[in-house]
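[1] what follows is a predicted structure for the sequence shown.
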Amino acid sequence: MNSMLLYFIKSAISMALFYGVYRVFMEKETNHTLNRFYLVGTIILSLVLPVLPLEKLFIIESYQMPLLFISGEQGIASAAIEISNTSGAGLSISGIFLARIIYLGGIGILALTLIAQMVRLFFIRRAGKERYGQLTVISVVKNILPFSILNRVFISQETREDPKLNTILDHEHAHFRLMHFIDLFLLEFITIFQWFNPIVWLYVRSLKEIHEYQADAVVLQGGEGTGTYQALLVNQLTGTEVFRLSSAFSKSLTKKRMIMMTKIKSGKSAWMKALIAMPVLAILLIAYAANSPAGIAGEGDYIVKGKVVEAETGDPLPGVSIIWQGTTSGTVSDMDGTFVLKVNDKDAVVVYSFVGFTTAKTTGEGEYTVKMDTKVYEVNTDYNPGKEKAELANEESPEKEPIKTSEPEEVFYVVEDMPKFQGMNPDACIAYVQENLEYPQKARNKGIEGKVYVSFVIDTKGKVTKAEVKRSVDPLLNKAALKAVNSMPAWTPGKQRGKAVQVQIMVPVEFKLSATDESKLHTNELK
């Protein structure tokens, strides 16, 4: 699913649940300060929750192995990739593209109307200006509802002559002193970018109601009679709204507002009702963590699958690390080189890495044949007659037994901190193995060459253990490859979540006849 669409869905669900708690349990309470901060806090929380790395707070285990975190594209080279699924030619407008156009159009309309209101407010005809405490009172010619923006109050000339003008100004001063303009600017920004979400508009309506409740309470606490104040509100109903980012004196006059003026102030029970939102928050945290792209490996909406092969020979490559870049989701290729990976992003970048081969990557869902190029290592394999006797003796010697350890049975393939060979990446071990490889003379004489794949485990102390041949060429070459691998010095062990763990690695060991060997072999064949 498109990541932006998923974000909007998650934020809408969060807003709906939090707002539902407000409507059912808190709306009728008179603790307006609590209600105000609850609404502002939960709408911000609803916007932030979907993008938090919640999988780090809730460790959710799955049946797949722990996987490596890929932080960037450094060291990634191009590889030959064949894509088996192709789309037809021609231009088509997808549903997602059309939805984006509509979404951006809605943003544009709201932004333009806001700008138009600001321009109209700037050019509105003014009849005078005076000070009232911290406020600047501006009289305008047009018949408008009294409203305030920051410390500026706009009133009509008719309102200026009202004997209750001071009460109106006290009401607007309460809006300024309580900094309601911060809420209005925040909600306006959210509304522009989530104009399609009806819950956002409900938040705006409820928050503006609370602003009026608070301003009304300040005026009534100042000694104004409830009856005369309500009559004043009714008298100010006529007029037009000029600017939606303002606090209007009687714009939100409703039956609820009238009732709220006469209700007894809520006690401590209102705070207890607000705590009902905590279980909602806990449910959202766990749900979003479980559905995070970096949460449970193997859950997603799009499939990346195919086969990884060696570019030179076309042979399948088993044990290739296949990671969804930027996450901890991934898998490894099977013995026949096949793999299946589920991702939550249609355009996900998948990275393919294997010791001894150039790293490759693909972009987007689909079925791929990934051809990986072999890295070249220069190795001296010239014929040396003096070694023949020693090599023959080595061939007859029993194969070295893997070191038995008491480490846990679990073996990782890829971890957060991969093992390092002599302070370098695992690739460095290839050069060591090739340099210390003894080419059996019998194999030379028979013209046997090829690539032996050997897997081994780096235990928690960095020792090479459990070396075994995964793909054989000839028993002679197998023994030589195992001997070279087992001769490696200790590694720096791999770590998962800061703890040393066993990590399995597979390397290709190449036996290639030199020009001298091939010449002698050709001469012997002629004889």
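    Alright, I've got the coordinates.

[2] could you use CA atoms for every contact and neighbour count after this?
    Fine.

[3] you'd agree His175 is up against Asp216?
    No: in this structure, His175 is not within contact of Asp216 by C-alpha atoms under 8 Å, at 9.7 Å.

[4] give me the contact list for the one helix or strand Pro508 maps to.
    Per DSSP states H and E, Pro508 falls inside strand 503-511. Under the contact criterion C-alpha atoms under 8 Å, 6 or more residues apart in numbering, strand 503-511 has outside partners 319, 354-356, 411-415, 418-419, 430, 433-434, 439, 449-459, 477, 481, 493-494.

[5] which residues of the stretch 251-400 of the chain fall in strands?
    Secondary structure of the stretch 251-400 of the chain (DSSP state E, counting those that start in this stretch): strands located at 302-310, 321-324, 330-332, 338-343, 349-353, 360-363, 366-372.

[6] okay, the angle between the last one and strand 338-343?
    Relative orientation of strand 366-372 versus strand 338-343 (axes from the mean of the first three to the mean of the last three C-alpha atoms, to 10 degrees): 130 degrees.

[7] could you pull up the residues touching Glu407?
    So Glu407 contacts Asp459, Thr460, Gln502 (C-alpha under 8 Å, 6+ apart).

[8] how much space is there between the last one and Val464?
    For Gln502, the distance to Val464 equals 10 Å [C-alpha to C-alpha, to the nearest Å].

[9] which of the two has more neighbours?
    Gln502 (27 against 24; other C-alpha atoms under 10 Å).

[10] got the contacts of Glu407 as TSV, with distance to Thr226 columns?
    Conversion of these to TSV gives the following (distance: C-alpha to C-alpha, whole Å):
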residue	distance to Thr226
Asp459	80
Thr460	77
Gln502	76
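
[11] for these, which one is nearest Leu285?
    Distance to Leu285 across those (C-alpha to C-alpha) is lowest for Gln502, with 32.1 Å.

[12] wait, doesn't the closest one sit right on Phe412?
    Yes: between Gln502 and Phe412 there is a contact at 6.0 Å, judged by C-alpha under 8 Å.

[13] re earlier: now the strands of the stretch 251-400 of the chain in a markdown table, with distance to Ala290 and mean neighbour count?
    Converted to a markdown table, those look like this (distance: least, C-alpha to C-alpha, whole Å; neighbours: other C-alpha atoms under 10 Å):
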| stretch | distance to Ala290 | mean neighbour count |
| --- | --- | --- |
| strand 302-310 | 17 | 20 |
| strand 321-324 | 17 | 25 |
| strand 330-332 | 16 | 26 |
| strand 338-343 | 14 | 21 |
| strand 349-353 | 21 | 21 |
| strand 360-363 | 24 | 20 |
| strand 366-372 | 25 | 21 |
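
[14] comparison target, given below:
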Amino acid sequence: MKKYLFTLLSLLTLFSALQAQEVSPVTAKPSVILDGKLLLNGMDTLRKFKKEDIESATILKDRNKTALFGINDNNGLLIVFTRAKQNTAENIALKEKIAKLNIATKPDMVMKAGQTVNPSRDSIAKGTFDFVSIEKQPEFPGGLKAFYQYLSANIKYPKESARNKIQGRVFLSFIVEKDGELSNVKIMRGVSADINEEAIRVISGSPKWNPGIQFGVPVRVKYNINVNFALN
């Protein structure tokens, strides 16, 4: 029960902290989009999730921004991604839409589960951020479409897996460094040993990305992505 309450209270506290910057207090529950779907009784639905189920959450309180997601009231919007569905096509598209809003936390404040911390520029630049929680996400030159074109052109299907007709989707994480290099490439969920190795090889050999930006400076960003291995 504590785990359920922690997730819900963390989201509400973050939302309340942002609303506190306005004149009026929080008097109504925000709308909730969960994994791309607008929920009825959204905050009640979130009670079903444990802390570890939630990958990230974005909070919008500007009506001009919430209207872009079909929300036209003044109660704000929580956009929540679960770990189980964080890399679906729908969620990737939604994250791209959020990134284009260029959401920026005030430079003198970082929100962490209801706490406010006053970071130095040095500590910001040295930290590692989640790719959906920063001002500007890291990006492969040309965007995700160009990145998947790079993968398609450079993946060499492992012969043994091809012979055995093994195929599937490899989920990886990596760090986009401040200079755009990719590091710490790891398999989160794999398919087979040789396919996993090929996924790591092609991701590690990627051209430099445009780095993520937080508070106006390049930062290290943890990024999640999936690579599909399919036989024609």
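    Looks like it arrived, so ask away. The shown structure was predicted, so the numbers you read here are calculated from the model rather than taken from an experiment.

[15] make CSV from the strands of the stretch 251-400 of the first structure and add distance to Ala270 of the first structure to it.
    Formatted as CSV, those follow (distance: least, C-alpha to C-alpha, whole Å):
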stretch, distance to Ala270 of the first structure
strand 302-310, 46
strand 321-324, 47
strand 330-332, 48
strand 338-343, 44
strand 349-353, 49
strand 360-363, 52
strand 366-372, 54
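
[16] compare those and report which one is nearest to Ala443 of the first structure.
    Short answer: strand 302-310, nearest of the strands of the stretch 251-400 of the first structure by C-alpha to C-alpha, at 23.8 Å.

[17] tell me which strands and helices the closest one is in contact with?
    strand 338-343, strand 366-372 (3 or more C-alpha pairs under 8 Å, 6 or more residues apart in numbering; DSSP states H and E).

[18] would you reformat those as a markdown table and include distance to Asn486 of the first structure?
    As requested, these are exported to a markdown table (distance: least, C-alpha to C-alpha, whole Å):
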| stretch | distance to Asn486 of the first structure |
| --- | --- |
| strand 338-343 | 29 |
| strand 366-372 | 26 |
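
[19] tell me the contacts of the closest residue to Ile59 of the second structure other than its chain neighbours?
    Nearest non-adjacent residue to Ile59 of the second structure, counting by C-alpha to C-alpha, 6 or more residues apart in numbering: Leu78, 4.8 Å away. Residues near Leu78 of the second structure by C-alpha under 8 Å, 6+ apart: Pro30, Ser31, Val32, Ile33, Ala57, Thr58, Ile59, Leu60.

[20] how does it look with 6 Å?
    By C-alpha atoms under 6 Å, 6 or more residues apart in numbering, the residues touching Leu78 of the second structure are Val32, Thr58, Ile59.

[21] so what's the residue count around the closest residue to Gln214 of the first structure other than its chain neighbours?
    Closest residue to Gln214 of the first structure apart from its sequence neighbours, by C-alpha to C-alpha, 6+ apart: His32 at 6.3 Å. His32 of the first structure has 23 neighbours, counted by other C-alpha under 10 Å.

[22] longest helix of the first structure?
    In the first structure, with assignment by DSSP state H, the single longest helix is helix 95-122.

[23] give the aligned range of it in the second structure.
    On the second structure, no counterpart of helix 95-122 of the first structure exists by TM-score structural alignment.

[24] check which residues of that helix are buried.
    In terms of neighbour count (16 or more other C-alpha atoms under 10 Å), helix 95-122 of the first structure has its buried residues at Gly106, Ile107, Leu110, Leu114, Gln117, Met118.

[25] same question, stretch 86-101 of the second structure
    Result for stretch 86-101 of the second structure [16+ other C-alpha under 10 Å]: buried residues Gln86, Asn87, Asn91, Ile92, Leu94, Lys95, Ile98, Ala99.

[26] just tell me which of the strands of the stretch 251-400 of the first structure ends up closest to Asp170 of the first structure.
    strand 338-343 (57.7 Å).

[27] for that closest one, name the packing helices and strands.
    strand 302-310 (3 or more C-alpha pairs under 6 Å, 6 or more residues apart in numbering; DSSP states H and E).

[28] coming back round to it: which of the contacts of Glu407 of the first structure sits closest to Glu367 of the first structure?
    Of those, the one sitting nearest to Glu367 of the first structure (C-alpha to C-alpha) turns out to be Gln502, at 31.8 Å.

[29] list the contacts of the counterpart of that closest one in the second structure.
    For Gln502 of the first structure, the aligned position in the second structure is Arg220, judged by TM-score structural alignment. Counting by C-alpha under 6 Å, 6+ apart, Arg220 of the second structure touches Thr128, Val176, Glu177, Lys178.

[30] so where do the strands sit in the second structure?
    Remark: strands assigned in the second structure by DSSP state E are 31-34, 37-38, 54-60, 77-82, 110-112, 115-117, 128-130, 168-176, 182-189, 212-214, 217-229.

[31] residue range for stretch 159-170 of the second structure in the first structure?
    Using TM-score structural alignment, stretch 159-170 of the second structure pairs with 441-452 in the first structure.

[32] got the end-to-end distance for stretch 161-176 of the second structure?
    Termini of stretch 161-176 of the second structure sit 29 Å apart (C-alpha to C-alpha).

[33] ignore what I typed, I meant stretch 20-33 of the second structure.
    First residue to last in stretch 20-33 of the second structure (C-alpha to C-alpha) measures 22 Å.

[34] repeat for stretch 162-172 of the second structure
    So stretch 162-172 of the second structure: terminal residues 21 Å apart, C-alpha to C-alpha.

[35] confirm Leu39 of the first structure sits in a strand?
    No: Leu39 of the first structure: not assigned to a strand; according to DSSP: H, G, I helix; E, B strand; the rest coil it is helix.

[36] report how many residues lie close to it.
    Neighbourhood size, Leu39 of the first structure [other C-alpha under 10 Å]: 21.

[37] Ser321 of the first structure versus Glu82 of the first structure, what's the distance?
    Distance of Glu82 of the first structure to Ser321 of the first structure, computed by C-alpha to C-alpha: 19 Å.

[38] about what we covered before: please tell me how far the residue nearest to Gln214 of the first structure sits from Ile210 of the first structure.
    His32 of the first structure sits 6 Å away from Ile210 of the first structure, going by C-alpha to C-alpha.

[39] also Thr516 of the first structure?
    Counting by C-alpha to C-alpha, the gap from Thr516 of the first structure to Ile210 of the first structure is 91 Å.

[40] so for those two, which residue has more residues nearby?
    Under the neighbour definition other C-alpha under 10 Å, Thr516 of the first structure and Ile210 were set side by side, and Ile210 has more, 23 against 12.

[41] what lines up with the more buried one in the second structure?
    Checking with TM-score structural alignment, Ile210 of the first structure has no match.
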